[in-house]
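> no sequence on this one, just coordinates:
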C-alpha cells in the first residue's frame, strides 16, 4: 500500500489531534463536576480522569464524533453543587440532574450550551435567581426547574425562546409577574404555582416587580 501524501497525513493528524483535545476538555469538565459532587452511591465510579475519552463513562452519551451530548444523572442520590466548568460541554443536548440533592446557584455558564434541547434540574435545592443567560439557549424545548429554592423574578429575556414547549418553575420562591409574550402564552398556570408570583403581566406594558 502506497504511503499517504504528506499533506493528507498532516490533515488527518490535525483532525485526530483536535478531536482528542476536544474530548479531553469535555472529560476535564466532567471530572471537575465530579469533584464538586458528593456521590453516596458511587454512580460516578467509572468517571476515570486518566481516560482521555469520557464516552466510556456511565451516564454519559456521546455522538459519532465523541462529543458529549447527554448527561444522565437524574435520581442518582448525588449532592454538592455545579460549577462554571459545565459550560465547557459545548455539544451537550440533554442535561438530566433531576431529583437529587444539588444545592447552590445555577451557573450562568449553562447559557453557553447553545445545543441544549432539554434541561431538567427539578427536585433539587438550587437557590438564587434563574440565569438570564438561559435566553441564549435557542434550541431549548424543555426547561424544568420546579421544586427548588429559586428566588427573584422570571427573566423576561426568556420570551425569546421560541422553541420552548415545556417550562415549569412551580414550587420555588419566585416573585414578580409571569411573562405573557413568546411561548409563555402557552404554558399552563400549574407551571408557576406555589411561588410568590403576582400573576400574568399586562400584555404590551412594562412589568415592574416591586418588592421582588
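Done, it's in. The shown structure was predicted, so the numbers you read here are calculated from the model rather than taken from an experiment.
> all contacts plus neighbour counts: C-alpha atoms, from now on.
Noted.
> what's the closest non-adjacent residue to residue 191?
Ranked by Cα to Cα, 6 or more residues apart in numbering and with sequence neighbours excluded, the top spatial neighbour of residue 191 is residue 168, at 4.4 Å.
> Surely the one you found is in contact with residue 141?
No. Counting by Cα atoms under 8 Å, no contact exists between residue 168 and residue 141, whose distance comes to 11.7 Å.
> and here's the other structure:
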C-alpha cells in the first residue's frame, strides 16, 4: 500500500510540474498565428501586451476560447490606444461568434470584406471609433448575425437596403453617424425576425416608408434627423412597441387619432409639428416610464389618469394650447 501511495504521489508531481502538451497548449495553433498577425497590424499596442507567442492564447486578454474545441470564439477589443485599421486577418478566425471594437478613437479606415468569411458570427460591433466611408453592403452576407452595432462612428452615405436580408437580426444600431438619404423601403420587409432599429443622430431625410407599418418593431429610434410626414401608422393596438423615439424631426400628423399598445414604455415626440390633442388612451399605459410631447402644436386638456399627471410639466411645454395638470388649468369657455 505504501509503495502504491508513493507511485500516485510521484505521478501527481509529474502532472503538476511537467504537464503534457494537451494541458500546456490549448489554443489552436492556426488561431494563434492569426491573432499575432492582428496584433502586428494594430501596431503591437500595449493594450495587447498579454498576447505573448510563448503563452497559451486562450488566456490572452480580450479573447474567449470554446471550452471543448479551444477555438477562438470571441475577440473584444475596447478602451485601448491601438491605431490603424481593422485587420483583414479577423476573417481568418473561422469559429468567431463575437467581434467587438469599442471606444478606440485611433481606429480608422473601413470594415474589411474578409468579415464575410465569418459564417458563425452572431455579434458584430464597431462603435465609438473613427471608421468612415459607407456602410458596407457586403454585411448582408453574414446571415448568422443577430446583433449589428455601428454606432458613434463617422460613417457616411445611405443605409444599404440589403441589411433587411439578415434573417436573424434582432438589433440594428446605426445611430450617431453622418448617414444621409432615406430609410430603405426594404426595412419593412425583413426576411426573418423584426429587429429594433436605432437610426438617431444622423442626417436622414424624406418620409418613413409605409412598409414599416406592416411589421411589429420592438424599439424604434429615429430621433434627431430631418425626417417628415405622418408616422401614425407605426402605432396601433397590434404593435408591441416598447420604445418609440421620434423627437427632433419634422413629423406632422394628428396625435388625437393614434392608438397605443399597452406595452409602450417610452414615447418621445418632442420638437416636431404634431397637432391635435393627447388621446385618452395614454391614461391606460401602465408601463409608460417616459413621455415628452413638448415643442409641437398640440391643444386641449391633458387627459386625467394613468401616469400623465406624474410627469414634469416640461414634457408638455411649448405647445399651441395644451392645458390642465400638470400645466395650468384650462380656461373656462366664455
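Happy to help now that I have it. No experiment lies behind these values; they were computed from the predicted model shown.
> one step back: aligned to the residue nearest to residue 191 of the first structure, what sits in the second structure?
Across the two structures, residue 168 of the first structure finds its equivalent in residue 173 of the second structure, going by TM-score structural alignment.
> For its match, give its distance to residue 15 of the second structure.
Residue 173 of the second structure sits 49 Å away from residue 15 of the second structure, going by Cα to Cα, to the nearest Å.
> Check residue 58 of the second structure too.
The span separating residue 58 of the second structure from residue 15 of the second structure equals 20 Å under the rule Cα to Cα.
> and these two? which has more neighbours close in?
Neighbour count, other Cα atoms under 10 Å: between residue 58 of the second structure and residue 15, residue 58 has more, with 22 against 11.
> picking that back up, which of residue 168 and residue 141 of the first structure has more neighbours?
Legend: neighbour count by other Cα under 10 Å for residue 168 of the first structure and residue 141, higher for residue 168 (20 against 17).
> Please list all residues in contact with the more buried one.
Remark: with contacts taken as Cα atoms under 8 Å, 6 or more residues apart in numbering, residue 168 of the first structure is in contact with 143, 144, 145, 146, 190, 191, 192.
> again with residue 79 of the first structure
37, 38, 39, 100, 101, 102, 103.
> and with 7 Å instead?
37, 38, 39, 100, 101, 102 (Cα atoms under 7 Å, 6 or more residues apart in numbering).
> which one of those is nearest residue 135 of the first structure?
Ranked by distance to residue 135 of the first structure (Cα to Cα), those are led by residue 102 at 22.8 Å.
> thinking the closest one is in contact with residue 76, fair?
No. In terms of Cα atoms under 7 Å, residue 102 of the first structure does not count as a neighbour of residue 76; the distance is 10.7 Å.
> Give me the nearest residue to residue 322 of the second structure, chain neighbours excluded.
Once its chain neighbours are removed from consideration, residue 322 of the second structure has its nearest residue in residue 299; the separation is 4.4 Å (Cα to Cα, 6+ apart).
> What helix or strand is that neighbour located in?
Secondary structure assigned from DSSP states H and E places residue 299 of the second structure in strand 297-301.
> which residues of the stretch 151-300 of the second structure fall in strands?
Remark: strands of the stretch 151-300 of the second structure, listed N- to C-terminal, are 154-157, 171-173, 178-179, 196-198, 205-207, 219-221, 226-229, 243-245, 250-251, 266-268, 275-276, 290-292, 297-301; assignment by DSSP state E, counting those that start in this stretch.
> Would you mind putting those strands into a markdown table with distance to residue 11 of the second structure alongside?
Converted to a markdown table, the strands of the stretch 151-300 of the second structure look like this (distance: least, Cα to Cα, whole Å):
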| stretch | distance to residue 11 of the second structure |
| --- | --- |
| strand 154-157 | 59 |
| strand 171-173 | 53 |
| strand 178-179 | 64 |
| strand 196-198 | 57 |
| strand 205-207 | 72 |
| strand 219-221 | 59 |
| strand 226-229 | 73 |
| strand 243-245 | 61 |
| strand 250-251 | 76 |
| strand 266-268 | 64 |
| strand 275-276 | 82 |
| strand 290-292 | 65 |
| strand 297-301 | 82 |
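> Quick one: closest of the ones you listed to residue 33 of the second structure.
Within the strands of the stretch 151-300 of the second structure, the stretch nearest residue 33 of the second structure is strand 154-157; the backing value is 31.1 Å (Cα to Cα).
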